[in-house]
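Chemist: Mind folding the following:
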Amino acid sequence: MNGSAKPIKHKGKNRIAVYFEKNTDLIARIKKIDGALWSATLVAWHLPDTAENRERFKIPPMTHSLPSPEGIAQIEKFKQHLRSKRYSQSTIATYSEALKSFLVFFREKPIADITNEDVIVYNNDYILKNNLSASYQNQIVNAIKLFFQTIRETKIEIDKIHRPKRSKLLPNVLSKEEVKLILNAHSNIKHRTMLSLIYSCGLRRSELINLKPNDIDSKRGIVIIRQSKGKKDRITPLSPKILEMLREYYKGYKPRTWLFEGQNENTRYDERSLSNVLKQALTKSNISKPVSLHWLRHSFATHLLESGTDLRYIQELLGHNSSKTTEIYTHVSTKSLQQIKSPFDDL
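Modeler: Model (predicted):
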């Protein structure tokens, strides 16, 4: 598999992060590896850190290189700084791992002596040399910028640290017919309701899992999404059809703490189990595309745009900070394209 891999600590577990440019064939291949999961926070796939997976991705046996004692102390201070600013635990783990990689590279150099030129050297001699993705490089830049804002004595000019030119990738979108097949594939009301709610409200996986029964406001006809990405609350319309489905689900399962609970009472539904629910639906509906849960969110936005919903409203519904993030859906909407007649038809 083209790309690169490295050992990481993710949610307290030893994992192997695999970085490669977006490619449907590679995604399909990595999905077949037992325990493979996608992390939007890491912007990478990650697998269990086993001897088999280390051999598969040509990672040396367990030899974890460490930064200098100064670097280790500074990473701990950096974590405390991020905690005080109330960054999420997953973001703290991601940024501290990225910073660790950078400080390991310069472990023989005092942190106060690191310059912008060193960042360029790191990009060339580590990021590019190991074929790491632009997304991972961007993650490193975020960590370096945040870190050096907390350092008093530094030669780094933060504003002059450049970001990599990112690939302009189009979001993956399903047709309405494909979405219908997926949502109707399960006879289990709980599984059907979870997938339907993701599509009907444009939810992220974590947003669905963190919903509580009181977040469904049937009188106002809204779903309240609390403290999602960027620690923001937002609301999204509640479809009458989804409300009926939720009432049927509620009668059967009677959730208490979380809207969708796991096998043990008062525990959230497991992210991996939710991904498996989708995989089963794809198998039952004979869809061979490497569909992820996020495809349902992309499809929600695109279908809204094609039905004439204003882009500003879609931005609010998705919880995007910038309209530029939402504008990408204009590139995959087929509404305008279908009105264009190919000159081939006149031949």
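Chemist: can we go C-alpha only for contacts and neighbour counts from here?
Modeler: Will do.
Chemist: Show me the helices in the stretch 151-300 of the chain, by range?
Modeler: Secondary structure of the stretch 151-300 of the chain (DSSP state H, counting those that start in this stretch): helices at 176-183, 189-201, 205-209, 240-253, 271-284, 293-306.
Chemist: among those, which is nearest Ser84?
Modeler: helix 205-209 (22.8 Å; Cα to Cα).
Chemist: before we move on, the earlier item: including mean neighbour count, could the helices of the stretch 151-300 of the chain go into TSV?
Modeler: Formatted as TSV, those follow (neighbours: other Cα atoms under 10 Å):
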stretch	mean neighbour count
helix 176-183	16
helix 189-201	21
helix 205-209	18
helix 240-253	15
helix 271-284	16
helix 293-306	22
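Chemist: So which of these is nearest Ala112?
Modeler: Closest among the helices of the stretch 151-300 of the chain, using Cα to Cα: helix 205-209, at 38.7 Å.
Chemist: Out of the helices of the stretch 151-300 of the chain, which is closest to Gly221?
Modeler: Among those, helix 240-253 comes nearest to Gly221, with 7.9 Å by Cα to Cα.
Chemist: another one to check against the first:
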Amino acid sequence: MIAEMQIRNYSPRTISSYISSLTRLSLHYHLSPDLLSLEQFKDYLSERITADKISNSTINQAIGAWRILQCDILKREWSTFKVKRPRTHKKIPQILSPEQVQVLLSCISNIKHHALVSLAYATGMRRNEILSLRVEDIDSARNMIIVKCGKGGKQRQIPIKSSLLKILREYYKQYRPSKFLFEGYRPDMQYSPTSFRNILRKAALKSKVNKRITPHTLRHSFATHMLESGLNLKQLQLILGHNAMKTTSIYLHVADTSSIPIPDLLEIKTNETHG
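Modeler: Got it, this is the predicted structure:
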């Protein structure tokens, strides 16, 4: 099953989650998962929802693993073993105002931490994408960052401004990372996700920004502020690396686009007619 997911270019994290999900299912019944019926799988999910209060994402992981097992490994018809995914309700993302972001950054004196948080906010990259960045992924000649470990293994390019490039250069001169742009206590190790969260937690306390701030809060803030600055939804989708426009469109619910200048289409048409 691992080989099948590797061939389909699943990320190591997804492979690990799917294998863990099927292992837990197997241990629950003390049977190999290929011997389990659809009803047993449904009963297992129902019990975990009731007893463990598992989230929709955990349920979806279990269903995804079940489908790969049934369809790709055992070559069975999905219609026979199909399980409907739970209905999801998109939450309005929590964001920071541009002023709150600046206050937050002003409370981070360590140049490495400042560069890390600045990069997260100014590019809207996911946490794992930032921590997986290598030094050579920064194309300073073109003012671009090449994201090579996007969701689903997809690559994309993100334009960066000279202000961010200056911050990254100052950081690089002082720390001289050799492999990953942000390294852990060993040069060949990525920076810790926990350490990233702790930087934001401490900065939030110091800045007195009364919000729970995570790397994803910075991503949400980036997306909202880009829309408010006039970036169109398709451009934002490409920068964020979303597969579907529907995912990106949630930011329309929080962005204040009232200050973006709207052209007078009738006036434009009149001018063209007279010309």
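Chemist: Out of the helices of the stretch 151-300 of the first structure, which gets nearest to Tyr122 of the first structure?
Modeler: Ranking the helices of the stretch 151-300 of the first structure by proximity to Tyr122 of the first structure (Cα to Cα) places helix 293-306 first, at 32.4 Å.
Chemist: and the closest one, how far from the second structure on average?
Modeler: For helix 293-306 of the first structure, the mean deviation from the second structure after alignment is 0.6 Å (mean Cα distance after the TM-score superposition for the first structure).
Chemist: and the top helix by length along the second structure, which residues are buried?
Modeler: Longest among the helix segments of the second structure by residue count, using DSSP state H, is helix 12-29. Applying a neighbour-count criterion of 16 or more other Cα atoms under 10 Å, one finds Thr14, Ile15, Ser17, Tyr18, Ile19, Ser21, Leu22, Leu25, Ser26 buried in helix 12-29 of the second structure.
Chemist: ok, back up a step: output the helices of the stretch 151-300 of the first structure as a markdown table; include the columns distance to Lys168 of the first structure.
Modeler: Putting the helices of the stretch 151-300 of the first structure into a markdown table (distance: least, Cα to Cα, whole Å) gives the following:
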| stretch | distance to Lys168 of the first structure |
| --- | --- |
| helix 176-183 | 25 |
| helix 189-201 | 24 |
| helix 205-209 | 23 |
| helix 240-253 | 34 |
| helix 271-284 | 26 |
| helix 293-306 | 15 |
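Chemist: what's the closest of those to Asn138 of the first structure?
Modeler: Closest among these, once you apply Cα to Cα, is helix 293-306, at 21.1 Å.
Chemist: and the aligned partner of Asp34 of the second structure in the first structure, what is it in contact with?
Modeler: The alignment partner of Asp34 of the second structure in the first structure, by TM-score structural alignment, is Ile111. Contacts for Ile111 of the first structure (Cα atoms under 8 Å, 6 or more residues apart in numbering) come out as Glu70, Gly71, Thr154.
Chemist: picking that back up, so which of the buried residues of helix 12-29 of the second structure is the closest to Ile160 of the second structure?
Modeler: Comparing the buried residues of helix 12-29 of the second structure against Ile160 of the second structure with Cα to Cα places Thr14 closest, at 29.2 Å.
Chemist: Contact partners for the closest one?
Modeler: The contact partners of Thr14 of the second structure, taken as Cα under 8 Å, 6+ apart, number zero.
Chemist: Ok, the one 4 residues further on next?
Modeler: When contacts are counted by Cα under 8 Å, 6+ apart, Tyr18 of the second structure is found next to Gln61, Ala62, Gly64, Ala65.
Chemist: can you redo these as TSV with neighbour count?
Modeler: Listed next are those as TSV, based on neighbours: other Cα under 10 Å:
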residue	neighbour count
Gln61	20
Ala62	22
Gly64	16
Ala65	20
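Chemist: Just give me the closest of those residues to Glu228 of the second structure.
Modeler: Minimum distance to Glu228 of the second structure across the contacts of Tyr18 of the second structure is 34.3 Å, recorded for Gln61 (Cα to Cα).
Chemist: Can you tell me how far the closest one is from Tyr18 of the second structure?
Modeler: Look at Gln61 of the second structure and Tyr18 of the second structure: by Cα to Cα, to the nearest Å, they are 6 Å apart.
Chemist: Same question for Lys75 of the second structure.
Modeler: Taking Cα to Cα as the measure, Lys75 of the second structure falls 18 Å from Tyr18 of the second structure.
Chemist: And for Lys90 of the second structure?
Modeler: Between Lys90 of the second structure and Tyr18 of the second structure the computed distance is 24 Å (Cα to Cα).
Chemist: same check, this time on Phe41 of the second structure
Modeler: 15 Å.
Chemist: what's the closest non-adjacent residue to Lys190 of the first structure?
Modeler: Nearest residue to Lys190 of the first structure in three dimensions, chain neighbours excluded: Tyr249, at 6.0 Å (Cα to Cα, 6 or more residues apart in numbering).
Chemist: any idea what the one you found aligns with in the second structure?
Modeler: Using TM-score structural alignment, Tyr249 of the first structure pairs with Tyr171 in the second structure.
Chemist: Neighbours of Asn232 of the second structure, how many?
Modeler: Counted by other Cα atoms under 10 Å, the residues lying close to Asn232 of the second structure total 11.
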